[in-house]
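Asker: 3D, please:
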Amino acid sequence: MENAKRLNPVQKTVVGVQFLFVAFGATVLVPLLVGLDPSTALFTAGLGTLIFHLITKGKVPLFLGSSFAFIAPIIKATELYGLAGTMCGLIAVGGVYGLMSFLVKWRGLQLINRLFPPAVIGPVIILIGLSLAGSGVNMAKSNWTIALISLAAAVLVSMLGKGLLKLIPIFIGIITGYIASACFGIIDYQPIKEAAWLALPQFVRPEFSWGAIVFMVPVAIAPVIEHIGGVYAINGVTGKDFVKDPGLHRTLLGDGVACSVAGLLGGPPVTTYAEVTGAISLTKITDPAVIRIAAVAGILFSVVGKVSAVLKSIPESVLGGIMMLLFGTIASVGISTLVNAKTDMGNTRNLIIVSLTLTFGIGGAIFQVGEFSMTGIGLAAIIGVLLNLILPYHEKESNL
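Answerer: Just a heads-up that it's a prediction; the model follows:
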């Protein structure tokens, strides 16, 4: 397809909506899993993308959608601090991005690489994937037939799909599972009939909670690294160096502000979407204006009440089937992080960092002083970072 700069407004709009379609399944799946309004997630994804483009001077063709890294932390934090308190913690996540933005501007990527080497990031990503494995199975077993149909569809598209189809396995899996559920007669259509065509998303008013802030902030370590990888990926696709112009510090800041705004409105944190970057690579359309059209389309979809009602009617067995693939895939990314970086697991230092990070995270360790407590992925991430800074290493290991 021709470059987006040569497309007329109608063609740009069509391509922009197509890019939203690529991001749609993953963006609405996160809120469905954590109990948030999918329309709010669409709204905050669109708004967050526009904010990101504003801060990055409209130069970087990245779309920001719901982050899977925060699924387990949101579920756990909601149990501990309530949904409103959890939103306060998610707002604070933006502060981590802001801090990293400052550090990159001040010292460059060297400091980030020193704080978060693969031996730290790998096990944290593994924990993000495995922490909800049990929840996926529990949701799937409500109807194993439907769950396996959804899972099989997503797997087949991932392996055999071509072009844009290969980029939306989650979306195809959900649609296939939904159709199967309709054939089995297990979908309640009444809420869809009663839903208004136009309705505002269900925004959540945050409530201040120190506990939620402390719980959520360490979790942002992995998405920050994911963001850096996303920027380098779009560099490769476009042939431009966005790390230098507008600068990685700007992209980090843009992502962070978008995360905070999402939390302020009751949506999940956002992150750069590799699916859309893949679609850009396929279509060769790299104009950031097309991504902004996708963002506006997401906002428009978010106020269609019927869309929200349809999404909420998806049976949990369908979501469970998708989760079984999704969270295993995330854990595999963590393993790939260690493998691709050629992390030497025969090295005692690396072995200790990875082992203790996994043990604290999977074992459910809790650090508590008075009313202050930290557990789960956040505690494991802090343990990994501290061990990496404290444990001695030889000069030849400094690249780990």
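
Asker: CA atoms for contacts and neighbours, from now on please.
Answerer: Will do.

Asker: so what's T337 closest to, chain neighbours aside?
Answerer: Excluding the flanking residues, the one nearest T337 by C-alpha to C-alpha, 6 or more residues apart in numbering is G122, at 5.3 Å.

Asker: To compare against the first, here's the next sequence to fold:
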Amino acid sequence: MQKNIIQVDEKPQFWESVPLSLQHLFAMFGSTVLVPVLFGIDPGIVLLMNGIGTLIYIFITKGKIPAYLGSSFAFISPVFVVLDRYSGVEEGYSYALGGFLAVGVVLIIIGLIINVVGTNWLDIIFPPAAMGAIVAVIGLELIPVAAEMSGLIKPADAANNWTMDPKVVMVSLLTLAITIVCWVTLRGFLKIIPILIGIVSGYIIAYFAGLVDFTSVKEASFFALPTFYHIKFNLADILAILPAALVLLPEHIGHTMVTGNIVGKDLTKDPGLDRSFLGNGISTIISSLLGSTPNTTYGENIGVLAITKVYSTWVIGGAAIIAMFLSFFGKIAAIISAIPTAVMGGISLLLFGMIAVSGLRTLVDARVNYDKSHNLILTCVVLVVGLSGATIHIGTVPLKGMGLATIVAIGLSLFFKLLDALKLSNEDQ
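Answerer: Sure thing, here's the model as predicted:
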């Protein structure tokens, strides 16, 4: 076992677990809260159910997969379509919850099917040449988002006269630099909390740079119960949201495999991809019944695992419990929400970059032979499709990036296997 690694089943001491859990909380917080804000609902219920959902997932996967479940962005477009059909946001969201429940059922069905047929098919449709590239795409397609958050590139919705803000760039780069310096120079316990140190340091720098707005903190209630929303069902609304499951499927498989690569274990076999889908599906169903958004594994937290080498599900569970705690304490949640985008942008550049590197490491560790045309084509096409911005719309749901690249990779892999079986391939064996 490598030195300084805290394995999946290890339980750090309490004084160590709290800051380690806070790292994961900070990493996922912005994205998780953004989704309910866009929908116009109470973020408190989402924090509560993401925390509960994560604990359910950890329990079902027997504490063997260190994954945090947060709000999925795949549902943003279809939910807006549903909301536009109704006069009130709360009524429209109630019908969207019916679609969320249907997605949870689909995830459970997928898990049950995998339980019956096994996972040997993964080796066929995801050879290393494809899987390594897919994992790389997961990180690489998110890097422009991090760069936008850091003020390094023009946001998609910015005016034509947009100019780079030197304060934003300074805060982002200083946050990134502090995190890197802490990562490579500190020893002992401090070595495994560089992200927490970077975020806190960046927060302080941003405050003195005038980028912190505490208005939401002042307005937030100190104690408030999360808002629970009632679920309603309408077939048209369910059909509008259900295609988002097609985005979650490849995303879930990809995240499970990259997490396995990071922790050095085949998580698709133990505890099994079936348990992973069941955990995600059950947590999504329970979330929808109580009024929260669907859950999905988070790339930001996978990046934290790669950087810190702390894989403990006890730490992930601690982050979930803290999130549940924050759902009842508005001011504390608001303080975290007030972390400037520039700070999280600097951190995200490192987190997403680490995911991309994990994909490249998969290619290296598997010793993929690029003298073989099948391998060369698989990696090439996955990278091109995943990073080109190519998009296919399934109803109102856009399928692009890693999701689309995964589907293309499956098709190509099966095609090459068919050629080999029919002995029509000129590939050297």
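
Asker: sorry, back to before: now check structure 2 for the residue matching the residue nearest to T337 of structure 1.
Answerer: Using TM-score structural alignment, the partner of G122 of structure 1 in structure 2 is G132.

Asker: quick one: the residue nearest to T337 of structure 1 and H227 of structure 1, what's the gap?
Answerer: Distance from G122 of structure 1 to H227 of structure 1, counting by C-alpha to C-alpha, to the nearest Å: 15 Å.

Asker: More neighbours: which of these two?
Answerer: Using other C-alpha atoms under 10 Å as the criterion, G122 of structure 1 and H227 rank with G122 on top: 26 against 20.

Asker: which residues touch the most centrally placed residue in structure 1?
Answerer: Among the residues of structure 1, S67 comes closest to the average C-alpha position under C-alpha atoms, centre = their mean, at 1.7 Å. Listed by C-alpha atoms under 8 Å, 6 or more residues apart in numbering, the contact set of S67 of structure 1 reads T27, V30, P223, P268, P269, V270, T271.

Asker: does the third one count as helix, strand or coil?
Answerer: Each residue gets one of three states, and P223 of structure 1 gets helix by DSSP: H, G, I helix; E, B strand; the rest coil.

Asker: cool, D188 of structure 1 as well?
Answerer: coil.

Asker: aligned partner of it in structure 2?
Answerer: Mapped onto structure 2 by TM-score structural alignment, D188 of structure 1 lines up with D213.

Asker: quick one, strands of structure 2?
Answerer: In structure 2, the segments counted as strands under DSSP state E are 69-71, 295-297, 391-394, 397-400.

Asker: mean shift between the last one and structure 1?
Answerer: In the superposition with structure 1, the aligned residues lie an average of 3.9 Å away from strand 397-400 of structure 2, counting by mean C-alpha distance after the TM-score superposition for structure 1.

Asker: Which strands or helices does that strand pack on?
Answerer: Here strand 397-400 of structure 2 touches helix 76-83, strand 391-394, going by 3 or more C-alpha pairs under 8 Å, 6 or more residues apart in numbering; DSSP states H and E.

Asker: contacting residues around the longest one?
Answerer: Around helix 76-83 of structure 2, the neighbours that count as contacts under C-alpha under 8 Å, 6+ apart are 35, 39, 89, 91-93, 95-96, 237, 240-241, 244, 396-398.

Asker: about what we covered before: relative to A220 of structure 1, how far out is the residue nearest to the centre of structure 1?
Answerer: Counting by C-alpha to C-alpha - S67 of structure 1 and A220 of structure 1 are separated by 10 Å.
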